[in-house]
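Colleague: Provide a 3D model corresponding to the input given below.
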Amino acid sequence: MSGSIAKSLAGSVIEEIMKVVVLGSGIVGVTSAYQLAKAGHEVTVIDRQPGPALETSFANAGQVSFGYCSPWAAPGIPLKALKWLFMEHAPLILRPKLDAAMLSWLLRMLSNCTSERYAINKSRMLRLANYSRIALAELRSETGLTYDEGMQGTVQLFRTQQQLDASTKDVKALAADGVPYEVLDRDGCVRVEPALAHVRDKIVGGLLTPKDETGDCFKFTNALTARAEEIGVRFLFNTTVKRLDVEGNQVRGVVIDHERVAADAVVVAFGSHSPVFLQRYGIKLPVYPVKGYSLTIPITDAARAPKSTVMDETYKIAITRLGDRIRVGGMAEISGYTNDLGQARRRTLEHSVTDLFPGGDVSKASFWSGLRPMTPDGTPVIGPTKIGGLYLNTGHGTLGWTMSTGSARVISDLVSDRKPEIDATELAVARYA
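Modeller: Next up, the predicted model:
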């Protein structure tokens, strides 16, 4: 570590200033850099892209889902997955290939599809998500950032009685962790989202998590980048990380295109690309890319558009209001590191949004895809590794936007050798050992 001592900007704790390098400038990387800088460290962020939030954080579903926060590995999912393979508008698409990482990840995910594992994993995720809710509110208060934000909650919308009945396990988990919720009948759904009055016969009920928020992740990340620069964070864009500089099992820096950047600590926030980067150092990270898609649609009729986020449970698609736009995002395509835009996926997004909220012009929509970094148990990987000074903050799956601010606080505390405000012992990669 470097030798200078300073007072932490985050409080009254006296701590040693460290040179910290954050790899990746998506929502997780930028929030981490901001919190580390607030803690008094000298922070550099490195990314191959020309600016922040240009990959998975660019056009995600826009939902900040502190309550709608569940692992994909759940009881009954294997049978549902088989059925989905034959649906026209399937929420899951599997394109198997000769890929050991894909097979290993799928097997690990299946092993988590038990009631016991689901309860454990969901509790971890809710704990981190609730912490992030508090952290985001405080960050918004201290910075005044605007990003088409909304605070009106999420409605998980059920088209069948079977879906409504199956939600009881989520209700139990929400109640156990003290997360506010409301079970809605058809009239309740219309009360919360008035535009659903036009399609009330297509729904049977819903589950409202009123503390959930919405917002444009790209706008937020760019605004926070500017604020981070103001407090001293250095951003190196258009820069490729060649390798870590490791000496005696301790990180000493990062080697980039034309130079070495000295570091006392390195935080890997490369999303889906984290395991590929780490494998040369003997770190096995069970994160695999699961591709999601989105449409961004201009609103033409506000009376037929959502007020906040509606999660269409049938297709696993989120329909979110972002100012004068509708963001439609979802689906899970397991196909490796491919980023092509399949037109069949676009048709599914269009089908869900026009069936419920025909208040936008889909002919003018922008179509996008991104690779979500998924762990087999749904919980992100946050914490130290077997290499001294090397930390991970990755594997957030569909909930990077939701969990970013809390994850950033946790990693800042761990790097600073402080005890996090929530239990983080089971978030580190060591849990897979």
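
Colleague: C-alpha from now on. contacts and neighbour counts both.
Modeller: OK.

Colleague: helices of the stretch 1-150 of the chain, start to end?
Modeller: Assigned by DSSP state H, counting those that start in this stretch, the stretch 1-150 of the chain shows helices spanning 27-38, 77-84, 100-111, 115-143.

Colleague: got JSON lines for those helices, with mean neighbour count too?
Modeller: What follows is the helices of the stretch 1-150 of the chain, written out as JSON lines (neighbours: other Cα atoms under 10 Å):
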{"stretch": "helix 27-38", "mean neighbour count": "28"}
{"stretch": "helix 77-84", "mean neighbour count": "13"}
{"stretch": "helix 100-111", "mean neighbour count": "16"}
{"stretch": "helix 115-143", "mean neighbour count": "18"}
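
Colleague: now the second one, please; I'll put the structures next to each other:
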Amino acid sequence: MKVVVLGSGVVGVTSAWYLAAAGHEVVVIDRQSAPGMETSFANAGQVSFGYSSPWAGPGIPLKAVQWLMMRNRPLVVWPLMDTRLYGWVTRMLANCTEAAYARNKARMVRVSEYSRRAIAELRAETGIEYDGRTRGTLQLFRTQKQLDHIGGDTRVLAQFGMPFDVLDPAGCIDQEPALKHVRGMFVGGLRLPQDETGDAHLFTQRLAAMAAEKGVVFRQGETIRAIATAGGKVTGVTTSAGEVVGDHYVLALGSFTTALALTIGIRIPVYPVKGYSLTLPVRDEDGAPVSTVMDESFKVAITRLGDRIRVGGTAELAGFSTRLRAPRRATLVRSLTDLFPRGGDPAEATFWSGLRPMTPDGTPIVGGTKYTNLHLNTGHGTLGWTMACGSGRLLADLVSGRVPEIDSADLSVARYALAGID
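Modeller: Now for the predicted structure:
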């Protein structure tokens, strides 16, 4: 069967890889000149299986108000005349209940745990290298109040069998020795030992090269203009280079999936949430992180990628703008210089922003649609890198008509119809 995948980010490329492994002829189409050039290009670098949680949860509305008042605030909302934004926010707030959080967390952990196994098997099978490390994530708390409120998180982790360690300052320094230089900055931490790190851009490009060797065709630099349908099926895709016809189609365009899907009558509540990152060379090995440190106060991740440090974070609701804003850079610099002042020089950093495709319940959309030969693989939010391999393998099973290895009934877009979102 010929499968046309729209999108060559980390989710699109992993989808193509697993579809090809299932024996399909695969064509990937993307407007960028190479794979992994948009949201996958310079994300925070975390592969955070244990950190997979929906943003929507009890207490979040109050926290959001507090974050908006901070000088180095992790959340920014621009007053746009965009009904999609306010509809998305309304749906997210509706998910800020205990019951919704438990349901959404269970879905996300299911996909993340599956992805953890999938990426480990992929590494063993291919030997792919991407500046990856398997040394866990340390969530660092600057205040006792933050540390005292981790009970809810640890209960959920225990419920789903995710290992964790609650650490005092000495324990944090054991895991991240460079923190010895800033002992007074934190009171403790929560370590998630199964989490990993790695360069999503490097992974995407190298996996795409391996996929091409197996026969996957990458049509880069082609703008997707329209999808044609007839008789309850997709019949073709029009691009800037002409028409592409296949037997099956996959939309994996991140935040841009929403508008394209709407042209054929599919409504999905995926909205772009802009994130920022800095990438800078390691200046002092003794002062640099060895894995990922999550600065809980500013919601910033500081990650080691080979001989570089990646600092990623903030959530900005600004539509599809990728404008680089100085205050967001200042927040990233503040977190880095507070915790790893010797690690690298911010003056040498490259500043970047990308659009994370978020659903209001935090769970990605992976599954079929009202068209019998069209599947979606999008809406992973900040966890696209974390969930990519699991989502790609699941998608390949669904397209191939195989019974997936995990339950996927509640991952498709149909869950929103059941919730009254048509």
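
Colleague: let me see the TM-score of these two.
Modeller: Once superposed, chain against chain, the TM-score is 0.97 (TM-score structural alignment, normalised by the length of structure 2); 416 aligned residues with a Cα RMSD of 0.8 Å.

Colleague: indicate which one of the helices of the stretch 1-150 of structure 1 is closest to residue 217 of structure 1.
Modeller: helix 27-38 (7.2 Å; Cα to Cα).

Colleague: so where is that closest one in structure 2?
Modeller: Aligned by TM-score structural alignment, helix 27-38 of structure 1 falls on residues 10-21 of structure 2.

Colleague: what of stretch 70-77 of structure 1?
Modeller: Stretch 70-77 of structure 1 corresponds to residues 53-60 in structure 2, going by TM-score structural alignment.

Colleague: go through that stretch and flag the buried ones.
Modeller: By 16 or more other Cα atoms under 10 Å, the buried positions in stretch 53-60 of structure 2 come out as 53-58.

Colleague: gap between the closest residue to residue 223 of structure 1 other than its chain neighbours and residue 380 of structure 1?
Modeller: Using Cα to Cα, 6 or more residues apart in numbering and skipping residues adjacent in sequence, the residue nearest residue 223 of structure 1 is residue 145, 6.7 Å away. Counting by Cα to Cα, to the nearest Å, the gap between residue 145 of structure 1 and residue 380 of structure 1 amounts to 26 Å.

Colleague: between those two, tell me which one has more neighbours.
Modeller: residue 380 (28 against 16; other Cα atoms under 10 Å).

Colleague: contacts for stretch 66-86 of structure 2?
Modeller: 64, 271, 298-300, 313-319, 327-328, 330-331 (Cα atoms under 8 Å, 6 or more residues apart in numbering).

Colleague: structure 2: which residue goes with the residue nearest to residue 223 of structure 1?
Modeller: By TM-score structural alignment, residue 145 of structure 1 lines up with residue 128.

Colleague: leaving out chain neighbours, which residue sits closest to the residue opposite residue 430 of structure 1 in structure 2 once aligned?
Modeller: Matched to structure 2 by TM-score structural alignment, residue 430 of structure 1 sits across from residue 414. Using Cα to Cα, 6+ apart and skipping residues adjacent in sequence, the residue nearest residue 414 of structure 2 is residue 369, 7.6 Å away.

Colleague: the one you found maps to what in structure 1?
Modeller: In structure 1, residue 369 of structure 2 lands on residue 385 (TM-score structural alignment).

Colleague: gap between that match and residue 266 of structure 1?
Modeller: Counting by Cα to Cα - residue 385 of structure 1 and residue 266 of structure 1 are separated by 11 Å.

Colleague: same question, residue 345 of structure 1
Modeller: 37 Å.
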